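Peer 1: Would you be able to build a 3D model of this:
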Amino acid sequence: MLFIAAAALISLAVIPVARGAQFNVTVGGPGVLRYNPQFVNAAPGDQVFFTFMQKNHTVTRSSFENPCSPLPQPDGFDSGFQPVADTDTTGPFPTALFVVPDTNPVWVYCRQANHCQQGMVFAINPGTQFAAFQAAAMALGSSSTAPPPAATASGAPSVVTVTATVTAGADTVTTTYGSYPGSAQPTAVSSNDHAIVVGGPGKLFYSPANITAQPGDTVTFHFMQKNHTTTQSSFAAPCRALAATSTNGQVGFDSGFMPVADNATSFPTYTIQINDTAPVWAYCRQATHCGQGMVFSVNAIESGPNNFEAFQALAKQLNGTGTSTSSGASPSKTSGASPQHLKSGAGALLGFAALVLGGVLL
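Peer 2: Below is the predicted model:
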């Protein structure tokens, strides 16, 4: 693996003849905290040229599990800070060269202040995992150490039927769906997938733990190290499966236990589909994980009493009462208004080992 940092563009005559393709990546710019493009798919021998624009950024290797922390030597690399004045609009601009050694994923971030936590990350050969990598980085910027307020369960608001007219191109469609008062309004015709990282070394939380999704969107859970689940519950009983507490026959979803070894290089996934705007509550039913705050929500109404912080606080107060153990039942089929389970399977290979020749200043 070759990584070269240069103070300015140099003649290609001093660089060994490239046998592979060349990818050009712009780093930052006026008011821009991102790499452009955010990821590339490259073959061994390909070259990735980073061009640093205005402000002061880095190209620093990290890992999928710790997106905003530098990967130690000998596998890590770091361009160092490359300051560019706002008034410099013509260059030449600092550059850095990375030669791709193999097809394994390479995870990168900017270590300037909180740029990584604002989503300034990059990847080479991420497979389907880039969205999860970026989501994990941004979740580090939204975490809080302040204890949540005490919470008590209150009555759930009633679902109301909404009729909406949606225009897609030349077609106009009238649709009806169930909506909770105070929930988000649908904003897009196309669906989105929301990547959620579950657990990891020393981590008992979902990242991010609280999202807003539209009907038709999917949520994909990426299970990391240890043994976790994603199990649907209710606000009033956060640490008990919905199937055990529902009074109207709801079964809810359950990923089942997803054991992942500490040295694993592939990670299982589990996907649900959002059917309406009603809040969705979930937890990890492994031992005392829920009682330690390992809960998750979709479309929690943050302006009301049944918000995410109250849900998590209630889980901690109940201390996981009623949770099952790791010998629990297999995944359950969706019923009623619960999100639809679409798929589960092994994720792309994420482990890698490479030789770094070091940063060479030209």
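Peer 1: Please make it C-alpha for all contacts and neighbour counts, starting now.
Peer 2: Will do.
Peer 1: So Phe235 lies in a strand, does it not?
Peer 2: No - Phe235 sits outside any strand when classified using DSSP: H, G, I helix; E, B strand; the rest coil, being coil.
Peer 1: Report how many residues lie close to it.
Peer 2: 27 (other C-alpha atoms under 10 Å).
Peer 1: Does it touch Gln312 like I think?
Peer 2: No - with contact defined as C-alpha atoms under 8 Å, Phe235 does not reach Gln312; the gap is 9.3 Å.
Peer 1: Give me the distance between Asn307 and Phe296.
Peer 2: In this view, Asn307 and Phe296 are 11 Å apart by C-alpha to C-alpha, to the nearest Å.
Peer 1: Can you classify Val189 by secondary structure?
Peer 2: Strictly by three-state DSSP, Val189 counts as coil.
Peer 1: Correct me if wrong: it contacts Ala164.
Peer 2: No - using C-alpha under 8 Å, Val189 and Ala164 do not qualify as a contacting pair, with a distance of 11.9 Å.
Peer 1: Another for comparison:
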Amino acid sequence: MLSKLNLTFALAIISTASAAVVTVQVGDGGFVYSPQNVQASKGDIVSFQFSGSPGNHTVSQANFSAPCEQLEGGFDSNFVSIPSGFKGPNPVFNLTIEDDTKPIWFYCKQTAPSPHCLTGMVGSINAPTTGNTIEAFTNAAKALTSLPAQKPGGLQGIGASASSPPSPLQNGASQPPGASTASNSPSSTSGTGSSTGSSTAPVSSNTSPSGSNTNKSGTIQNAAGLMLISFTTLLSIVFSA
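Peer 2: Predicted coordinates:
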């Protein structure tokens, strides 16, 4: 009986160790998430790296039918501001996938110098290739003429949740209380806006890339070393029981 319990525990360790980490760059090269759509299984971690400098973005959960509106009960990274000339380390927002049977949609809440979501700064996890695709979601966001009223979300989401806010916040990276610096062009100057207003920051022409960019290898890192250690632990537990 004890042997079976030990085996179950060891297998649980190995299952955790084999979870993949799927990386998504936020704001790197414009008002974009890259890749725009990724595939992830239950237990995998989707790691959002705020790498656009300068920039200020969010990763906020939405519904397919309301691409630029915070989903009730959905996750929200809050605003992460990256200054010009930022050298890192990039703040990271990690979401653990809890339900991989349904697509997860997200967008950027930033309004300055213009609403990022309306330019197509949206993304997805496990979006299908037909029907409610990432292309359809992007087009729906671009078709909006104004940004809906925004409200805050939390770390817990629907289908995916985070255990902590974006971190580390070092070397000028910060989480301002609302929309502010928004430019992703190195030659641009920073501006300050509100969650519903505009900013004096120059307008960026960057828009969301076309295509689904479906990519589970968007830097998937299987913890091979940890798996080996876990397997060794499994053997020692089983044979010592």
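Peer 1: For stretch 332-347 of the first structure, measure first residue to last.
Peer 2: Length of stretch 332-347 of the first structure, first residue to last, C-alpha to C-alpha: 21 Å.
Peer 1: whoops, stretch 108-120 of the second structure was the one
Peer 2: Span of stretch 108-120 of the second structure from end to end, C-alpha to C-alpha: 9 Å.
Peer 1: residue ranges for the strands of the second structure, please.
Peer 2: Counting by DSSP state E, one finds strands in the second structure at the ranges 21-26, 33-34, 37-38, 45-50, 55-57, 60-62, 80-82, 92-97, 104-107, 122-125, 160-161.
Peer 1: winner for burial among these?
Peer 2: strand 55-57 (a mean of 31; mean count of other C-alpha atoms under 10 Å).
Peer 1: Now do that strand: distance to the chain's middle.
Peer 2: 13 Å (C-alpha atoms, centre = their mean, to the nearest Å).
Peer 1: Likewise for stretch 9-23 of the second structure?
Peer 2: On C-alpha atoms, centre = their mean, the centre of stretch 9-23 of the second structure falls 20 Å from that of its chain.
Peer 1: first to last residue in that stretch, what's the distance?
Peer 2: 29 Å.
Peer 1: and what of stretch 291-300 of the first structure?
Peer 2: End-to-end distance for stretch 291-300 of the first structure: 19 Å, by C-alpha to C-alpha.
Peer 1: One more: stretch 68-84 of the second structure?
Peer 2: Using C-alpha to C-alpha, the end-to-end distance of stretch 68-84 of the second structure comes to 27 Å.
Peer 1: ok, the residue nearest the centre of the second structure to Gln70 of the second structure distance?
Peer 2: The second structure has Phe48 as the residue nearest its centroid, 4.0 Å off, counting by C-alpha atoms, centre = their mean. Distance, Phe48 of the second structure to Gln70 of the second structure, using C-alpha to C-alpha: 18 Å.
Peer 1: Same check on Thr133 of the second structure?
Peer 2: According to C-alpha to C-alpha, Thr133 of the second structure and Gln70 of the second structure sit 19 Å apart.
Peer 1: what does Thr96 of the second structure give?
Peer 2: 19 Å.
Peer 1: So what's the residue count around Thr230 of the first structure?
Peer 2: By other C-alpha under 10 Å, the residues close to Thr230 of the first structure number 27.
Peer 1: What lines up with it in the second structure?
Peer 2: Thr230 of the first structure maps onto Val59 in the second structure when the alignment is built from TM-score structural alignment.
Peer 1: who's in contact with that match?
Peer 2: Phe75, Asp76, Ser77, Asn78, Phe106, Tyr107, Cys108, Lys109 (C-alpha atoms under 8 Å, 6 or more residues apart in numbering).
Peer 1: Recalculate using a threshold of 10 Å.
Peer 2: Val59 of the second structure is in contact with 26, 33, 48, 50, 75-80, 93, 105-110, 121-123, counting by C-alpha atoms under 10 Å, 6 or more residues apart in numbering.
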